[in-house]
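Participant: take this sequence and fold it.
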Amino acid sequence: MGVACAAWTGVHVPRTCLAVQAASVRRCEREREAGISYLKHPARCSYRGDVDVVRARSTGSGRKGVTMAAAEQTGSEQKKYVNAALDHVAINVKDAAAMVDWYESVLELEPVDLDAFLSKARPFPSVRLNECTILDFFPPSESDGDGADGDSAAKGNDAMNHLCMSLNRTDFDRIVANARARGVHFDQEHPVSRSGAMGTGNSVYLRDLEKNVIELRYYE
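Facilitator: Prediction:
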């Protein structure tokens, strides 16, 4: 059974295709360590397009609505970017514990090291976006570090415009409804079509507890 290609009508990519698996949005550290980059589709894969990236949506059990990207290597042509994954984003905050609670209760993100932070065993807490990426919340004492040792971070600036989370449609609708019920401020009433890392999707902007701008989006 294959996955329906969102870019090519009538084209299917088998779920077992390694090119699809390697470019999953839930790519893990072990894949990068193994050097997985642009894999040719195996002979059993029916996709033979000329484009570099195909967006596919799995309809298999347990993965419905998960958006993936499949990279096709054609001859000697390859994309001119490294196969990197985002490990973490550190945000300077006033109340780190309160921010973790907000991101857990509103955006359903799992807390990381909150108890250790509250017991002063860790300098900051985090929340998990996926298997490979977390958001760190730096309290004032941590955000003023110089990065000279392993217990402090280099001081950043306030240049972040917004943070975008890509969700499947079911999770998007549930989280947006939950946020509205909690009185969270949204910059618009309905989702708007905007471009993103995987093409054009539908998204909304909202503000977190400390007025940072968060974009929530889904791809069709």
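Participant: all contacts plus neighbour counts: C-alpha atoms, from now on.
Facilitator: Fine.
Participant: which residues of this protein fall in strands?
Facilitator: Using DSSP state E, the strands of the chain run over 2-5, 12-14, 53-57, 67-71, 88-92, 110-112, 126-128, 134-138, 163-166, 192-196, 199-207, 213-218.
Participant: another for comparison:
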Amino acid sequence: MDVRLDHLVCWVADQRRSLHFYEQVLGLPGVRTEEFRDGKAAFPSVRISAETILDLIAYDALKGVDEHTGVKGSSGHPINHFCLSVGREDFDALQVRLKQHGVEISGTATNIFGARGIAPEAIYFPDPDGNVLEVRYYD
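Facilitator: Here you go, the predicted structure:
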């Protein structure tokens, strides 16, 4: 079976602020951003990879998401963190952008296991809503 991650839902208080963070600070391209800004899409997304997006869903949509999934009480549950892997050059450039935007790196790790084996280095930091991101690179 060939399984791939399609999307993640990230709960946010201010979708526009979060979209700015993920596009401008992390450098991820927006998906359906014009439709969202024009009121034609309920939420914006950002592209993590060719096959995976991150949906930025507002907390006030909790009831609708519960109804959509059919699992009552499933909406709004936080996850501990999610991890993005990038190339070494992008990893270094991201740290510069985080500093420029006043985003504090809250933790670091070395020689840490992940989907592609051992990553030599990783950083952790919060998005504007306190969702924790890990970014790492592999050799």
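Participant: overlay them and tell me the TM-score.
Facilitator: Remark: TM-score between the superposed chains equals 0.87 [TM-score structural alignment, normalised by the length of the second structure]; 134 aligned residues with a CA RMSD of 1.9 Å.
Participant: returning to that earlier point: Lys155 of the first structure: which of the strands of the first structure is closest?
Facilitator: strand 88-92 (9.6 Å; CA to CA).
Participant: in the second structure, what residues pair with that closest one?
Facilitator: Counting by TM-score structural alignment, strand 88-92 of the first structure falls onto residues 7-11 of the second structure.
Participant: and of the strands of the first structure, who's closest to Arg182 of the first structure?
Facilitator: Among these, strand 199-207 sits nearest to Arg182 of the first structure (CA to CA), with 12.2 Å.
Participant: ends of stretch 184-196 of the first structure, what's the gap?
Facilitator: End-to-end span of stretch 184-196 of the first structure (CA to CA, to the nearest Å): 23 Å.
Participant: quick one: the helices in the second structure, in order.
Facilitator: 15-20, 33-37, 62-69, 88-100 (DSSP state H).
Participant: which of those is buried the deepest?
Facilitator: Stretch with highest mean neighbour count among the helices of the second structure: helix 15-20 (a mean of 19; mean count of other CA atoms under 10 Å).
Participant: chain center to it: distance?
Facilitator: 11 Å (CA atoms, centre = their mean, to the nearest Å).
Participant: out of the strands of the first structure, nearest to Arg180 of the first structure?
Facilitator: strand 199-207 (9.6 Å).
Participant: hang on, the earlier thing: for Ala179 of the first structure, which of the strands of the first structure is the nearest?
Facilitator: Once the strands of the first structure are compared by CA to CA, strand 199-207 is nearest, at 8.9 Å.
Participant: tilt between that closest one and helix 169-181?
Facilitator: Angle, strand 199-207 of the first structure to helix 169-181, by axes from the mean of the first three to the mean of the last three CA atoms, to 10 degrees: 20 degrees.
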